[in-house]
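J.: Here is my input; please provide its structure:
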Amino acid sequence: MDQHVIRPVRAEEWQRVKELRLAALRDPAAPVAFLETLEQGEGRSDEFWQERTEGGSRGRGARQFVAEGPDGEWDGSVTLLGEGKGTVDFFGEAVAEEQGHLVGVFVREGARGSGLAERLFAAALEWGWGLEEPALERVRLFVHEDNARAAAFYRRYGFTPSGRVLRLESGALEHEYVYARP
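T.: Have a look, this model is predicted:
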């Protein structure tokens, strides 16, 4: 039985957030999983990591969840960003409805296939659906065209392709998947 505790990060845990993100950026799948390189992550200041962790620990704008093992090791993480109707998203486009955006999905290699990703997603979605008005109408994420493993997981979890495709500066395509409010 998995003994991980799934919980939100706390603001003072910025160094652990940084370590987990850098581990994710070292993963062989990182080039198709993240819009950031290891070099970019390593080059960020302590103030950046402190602000990022603070932002993911409270408020409506974002919540980062981690999977903490019985030994205290963090074995995975996901962040749900709030995107309010009428705001501009990460890609510079107007947001048409209240929605969440899942980002930073990562599970360490040794914990993959254990159900940890499902538990992280469940915690993030539970938090998102529980937000006070305006309520989220859907949650979305983007997956790189070459990240078949992630796309298969998202479909198994219940996300469906929306048909929206974004072209990255590199020329690669990112496909939007959505999960409608139950």
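
J.: only C-alpha atoms for contact and neighbour calcs from this point on.
T.: Will do.

J.: count of neighbours near residue 1?
T.: For residue 1, the count of nearby residues is 4 (other C-alpha atoms under 10 Å).

J.: Nearest residue to the middle of this protein?
T.: Note on the chain: the residue nearest the mean C-alpha position is residue 103, at 2.5 Å, using C-alpha atoms, centre = their mean.

J.: quick one more, to check against the first:
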Amino acid sequence: MDQTPVVRAVRADEWVRAKEFRLEALNDPAAPVAFLDTYEDAVQRPDSFWQERTEGAARSASVRQFVAELADGGWAGQVVVLVERRGETDVLGGRSAYDQAHLVGVYVRPGHRGTGLLKELFDVATEWAWAVEEPRVERVRLMVDERNGRARAAYGKLGFEPTGETLPVGNDPSAREFELAVSRPRA
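T.: All right, here's what the predicted structure looks like:
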């Protein structure tokens, strides 16, 4: 059976799968340096939270969740794209200096890491971001914990470069997160 994943947008009725996949990601050994959320907090959230979250990621004009689905229906990875408007509060609580897309919730199952799946997810996510008409996204960014060298290297291979912006990590203010970004391709 072909196990080449197909990257597609999540559907609103897949909230149970989206919840289970997120909880799996938060249980990954790298989770403490990959996510600001914790398994302990996430598992306590009611089903209504997961339903609303998944519906928003499936239907909103400013949020999209992409999953890499295997031929057997299993998910191998995911990424969420959040559109941030210039001058408005961004996902991290600051003021966005750009009309931009922010990649969050990046997770690839261990057996699919190093296979090119991350590139496939990011290609679809950035293509969607560039297609957003209002606002016209100027760049795609993400934040990566300074202690997550493997992720930093992977994002660098995909063209994401340090912007010089850093923030303290929410659950460990002694650590820093680096902003990496890629600019809209010139037409």
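
J.: Which residue, other than its chain neighbours, is closest to the residue nearest to the centre of structure 1?
T.: Taking C-alpha to C-alpha, 6 or more residues apart in numbering as the measure, residue 103 of structure 1 lies nearest to residue 79, with 5.3 Å between them; neighbours along the chain are not counted.

J.: Who are the contact partners of the closest residue to residue 139 of structure 2 other than its chain neighbours?
T.: Across the structure, with C-alpha to C-alpha, 6+ apart as the measure, the residue nearest residue 139 of structure 2 apart from its sequence neighbours is residue 183 (4.2 Å). Listed by C-alpha atoms under 8 Å, 6 or more residues apart in numbering, the contact set of residue 183 of structure 2 reads 138, 139, 140.

J.: looking at this, the last one is in a strand?
T.: Yes. Residue assignment for residue 140 of structure 2, taken from DSSP: H, G, I helix; E, B strand; the rest coil, places it within a strand.

J.: Quick check: it touching residue 100?
T.: Yes. Using C-alpha atoms under 8 Å as the test, residue 140 of structure 2 is close enough to residue 100 to be in contact (5.6 Å).

J.: what's the strand or helix carrying the residue nearest to the centre of structure 1 packed up against?
T.: Secondary structure assignment for residue 103 of structure 1, by DSSP states H and E: strand 99-107. Contacting strand 99-107 of structure 1 under the criterion 3 or more C-alpha pairs under 8 Å, 6 or more residues apart in numbering; DSSP states H and E are the following elements: strand 74-83, helix 116-129, strand 138-144.

J.: how big's the offset between that strand and structure 2?
T.: If you overlay the two and look at strand 99-107 of structure 1, the average distance to its match in structure 2 is 0.3 Å (mean C-alpha distance after the TM-score superposition for structure 1).

J.: Find the residue closest to residue 114 of structure 1 in space, skipping its chain neighbours.
T.: Leaving out its chain neighbours, the residue that sits closest to residue 114 of structure 1 by C-alpha to C-alpha, 6+ apart is residue 2, at 7.4 Å.
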